[in-house]
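Colleague: Just a sequence and a predicted model for now, questions to come.
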Amino acid sequence: MLTVLVPGGTGQLGRDLAALAGPEIEVVAPGSAELDVTSAGSVVAAVSALAERARETGRRPLVVNAAAYTAVDAAETEERRAFAVNADGPRVLAAACSSRRVPLIHMSTDYVFAGDADRPYEADDAIAPRSAYGRTKAAGEDAVLGSGASAWIVRTAWVYGTTGSNFVKTMTRLAAERDQVSVVDDQRGSPTWSADLAAGLLELGRSIVEKGGPSRRILHCTGGGETTWYWLARAVFEELGADPDRVRPCTTEEFPRLAPRPAYSVLSGAAWAEAGLTPLRPWREALRAYFAANR
């Protein structure tokens, strides 16, 4: 029996966590307008209310922090603002969780790595972020792990869902608007459906409150397998019944962005599996299920 507070709850992950709520899981998912993680007073009040509600209902409290500044390019010129949400916010949240003895799952990203590996990144590999977004998320990890809270970091990547903007939704729109679309074919990662990620996080949450959680404090959770943005775009077109040959490959150099993108950001799920947690299904299977659920 869980009561889960999800800061950043109106995003794609938060909405999927709320959708999984049932008799055994209660999810409270406020958006940033309702709960600003950079406001210490608001955070302390929210975590205190969570702990009290859990006590009154006989449930176990848990916080899943999905609040984040995710505008990767804008962060290059707004790093202070990104730092406030991605590092200062988690620091405040972790301190509140520590004082009320509420366990915390904090979401992080593949961008904390350099992106130049030739094999999947393990959870304990050295981080070396190359973008402002990555630096602020790395600082958030440090803040959480150094807080004294009972906390776990879960890194994920290439997340898509029904809410907000994401690559899969963009390709769906472009398939209806353009005859041809160019997509980079030299960046590799693991597409992750937010609904699958949400289910994995709740499994982790139950492990934490029932068994004390994994001994390793950093875990990776992404869809199974790997691909490039180009091949993901082709798969989207296939699911839409559109000709995938309308998607043309290009290089990162041909599609310059303000923030550097990781060329290789596949995350190893070894630590997740070693913790006895269920690996997420292969990315292609998940994409098919996403479209079946959203037609």
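Modeller: Arrived safely, thanks for sending. If you're wondering where the values come from, they're calculated on a predicted model, not measured in any experiment.
Colleague: going forward, measure contacts and count neighbours with C-alpha atoms only.
Modeller: OK.
Colleague: how about the nearest residue to residue 215, chain neighbours excluded?
Modeller: residue 275 (7.8 Å; C-alpha to C-alpha, 6 or more residues apart in numbering).
Colleague: Residues touching stretch 235-254, excluding its own?
Modeller: 168, 171-172, 175, 179-187, 230, 233-234, 284, 287-288, 291 (C-alpha atoms under 8 Å, 6 or more residues apart in numbering).
Colleague: Quick one: end-to-end length of that stretch, please.
Modeller: Length of stretch 235-254, first residue to last, C-alpha to C-alpha, to the nearest Å: 22 Å.
Colleague: same deal with stretch 215-231?
Modeller: Termini of stretch 215-231 sit 36 Å apart (C-alpha to C-alpha).
Colleague: List the buried residues in it.
Modeller: Across stretch 215-231, burial judged by 16 or more other C-alpha atoms under 10 Å covers 217-231.
Colleague: Got another one to weigh against that:
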Amino acid sequence: MKKILITGGNGQLGSELRLLSKAYPLFEWIFTDYQELDLCNLEKLEIELTNINPQIIINCAAHTAVDKAESEFDLSDVLNHQSVAVLARWSHANDCQLVHVSTDYVFDGTASTALTETAQPNPINVYGVTKLAGEQACLRENPNAIILRTSWVYSSFGNNFVKTMSRLMEERDSLNVVNDQIGSPTYAADLAQAIMTILTHDIWEAGIYNFSNEGEISWYEFALAIQEIGQFDCAISGIPSSVYPTPAKRPQYSLLDKTKIKTTFGVVVPEYKESLKKCMELLKVRS
């Protein structure tokens, strides 16, 4: 029985993997968060990994507070970069499969067509800079690792755009949402399933892969879909990013091309509205 170690086990993706783990009893699942496995303690990390001795690591942990990261470079760098180097080094030395989750924010947003895995990264904020450094360290320390780039992650767990918008649409008569940042949302449950499809596939093809749901939309259009599915009586207006300045710059276009993950592992990529409906139905049940 292979032992799978999940870092960031209480986050959105970690929580979805925890749910999904029940469908994969052939694996022994070890879910950790910073209380059980402190990725910031680099000196102790290798010892902890040796004690757990997993055959598979899924690294879901990251410093994902994009705006906060602008003033917390050191923390971002440890979580998004330096700890990844340790995980990659240990996994390579111990014949352990590593799946590391990255982000569309490694790009500058100047593209106009869906980004493939070979597109040139050029991050424009601290989060993106440290995540790209993490990718580079991962591939350098463990050329056999798989890196999954994803975007606009949401779930029925944790804090995210879908939950925030749903709450605000209940509370307010009108909302403004940026309409000039284009990409595609990712339902964390779909990403969790994609990871398990890869781990149970006949082949292990190392490298970088993209995963997000199908669709090319703005945050404004995403909000409209939430309004429609949730039947919220709230007026939604689209505004340019310049009207809503944030500490961290966001890529204006970061749509990911999913061809490689589909053809290599046969991963099924659901359409974004289909997944959004599933998530919002779950939120209704849990509320």
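Modeller: Ah, there it is. Nothing here was measured: the structure is a model prediction, and the numbers come from that model.
Colleague: After superposition, what is the TM-score?
Modeller: Here the TM-score for the pair of chains, by TM-score structural alignment, normalised by the length of the second structure, is 0.94; 282 aligned residues with a C-alpha RMSD of 1.5 Å.
Colleague: Keep only those of the buried residues of stretch 215-231 of the first structure that are in helices.
Modeller: If you go by DSSP state H, these have 229, 230, 231 in helices.
Colleague: how near is the second one to residue 110 of the first structure?
Modeller: Taken as C-alpha to C-alpha, the spacing of residue 230 of the first structure relative to residue 110 of the first structure amounts to 19 Å.
Colleague: and if you look at the first one?
Modeller: According to C-alpha to C-alpha, residue 229 of the first structure and residue 110 of the first structure sit 15 Å apart.
Colleague: those strands in the stretch 151-295 of the first structure, which residues are they?
Modeller: Per DSSP state E, counting those that start in this stretch, the stretch 151-295 of the first structure carries strands over the ranges 151-156, 159-160, 181-184, 188-189, 192-193, 218-220, 227-228, 247-250.
Colleague: Against the centre of the first structure, work out the most remote residue.
Modeller: Here the first structure reaches farthest from its C-alpha mean at residue 179, the gap being 31.8 Å by C-alpha atoms, centre = their mean.
Colleague: Now do the same contact list for that one.
Modeller: residue 246.
Colleague: what do we get in the second structure for it?
Modeller: Correspondence of residue 179 of the first structure to the second structure, assessed by TM-score structural alignment: residue 173.
Colleague: ditto for residue 259 of the first structure
Modeller: By TM-score structural alignment, residue 259 of the first structure lines up with residue 248.
Colleague: How about residue 274 of the first structure?
Modeller: So residue 274 of the first structure corresponds to residue 263, using TM-score structural alignment.
Colleague: Could you give the number of residues near that match?
Modeller: 10 (other C-alpha atoms under 10 Å).
Colleague: and it, what does it touch?
Modeller: Counted by C-alpha under 8 Å, 6+ apart, residue 263 of the second structure has zero contacts.
Colleague: do residue 163 of the first structure as well
Modeller: Neighbours of residue 163 of the first structure in contact, by C-alpha under 8 Å, 6+ apart: 11, 12, 15.
Colleague: Tell me the counterpart of it in the second structure.
Modeller: Correspondence of residue 163 of the first structure to the second structure, assessed by TM-score structural alignment: residue 157.
Colleague: Over to residue 247 of the first structure?
Modeller: Match for residue 247 of the first structure (TM-score structural alignment): residue 236.
Colleague: And the residue lying closest to its match once chain neighbours are set aside, how close does it get to residue 166 of the second structure?
Modeller: In space, and not counting its chain neighbours, residue 236 of the second structure is closest to residue 175: 4.9 Å by C-alpha to C-alpha, 6+ apart. Using C-alpha to C-alpha, residue 175 of the second structure is found at 11 Å from residue 166 of the second structure.
Colleague: Perfect, I'm done here.
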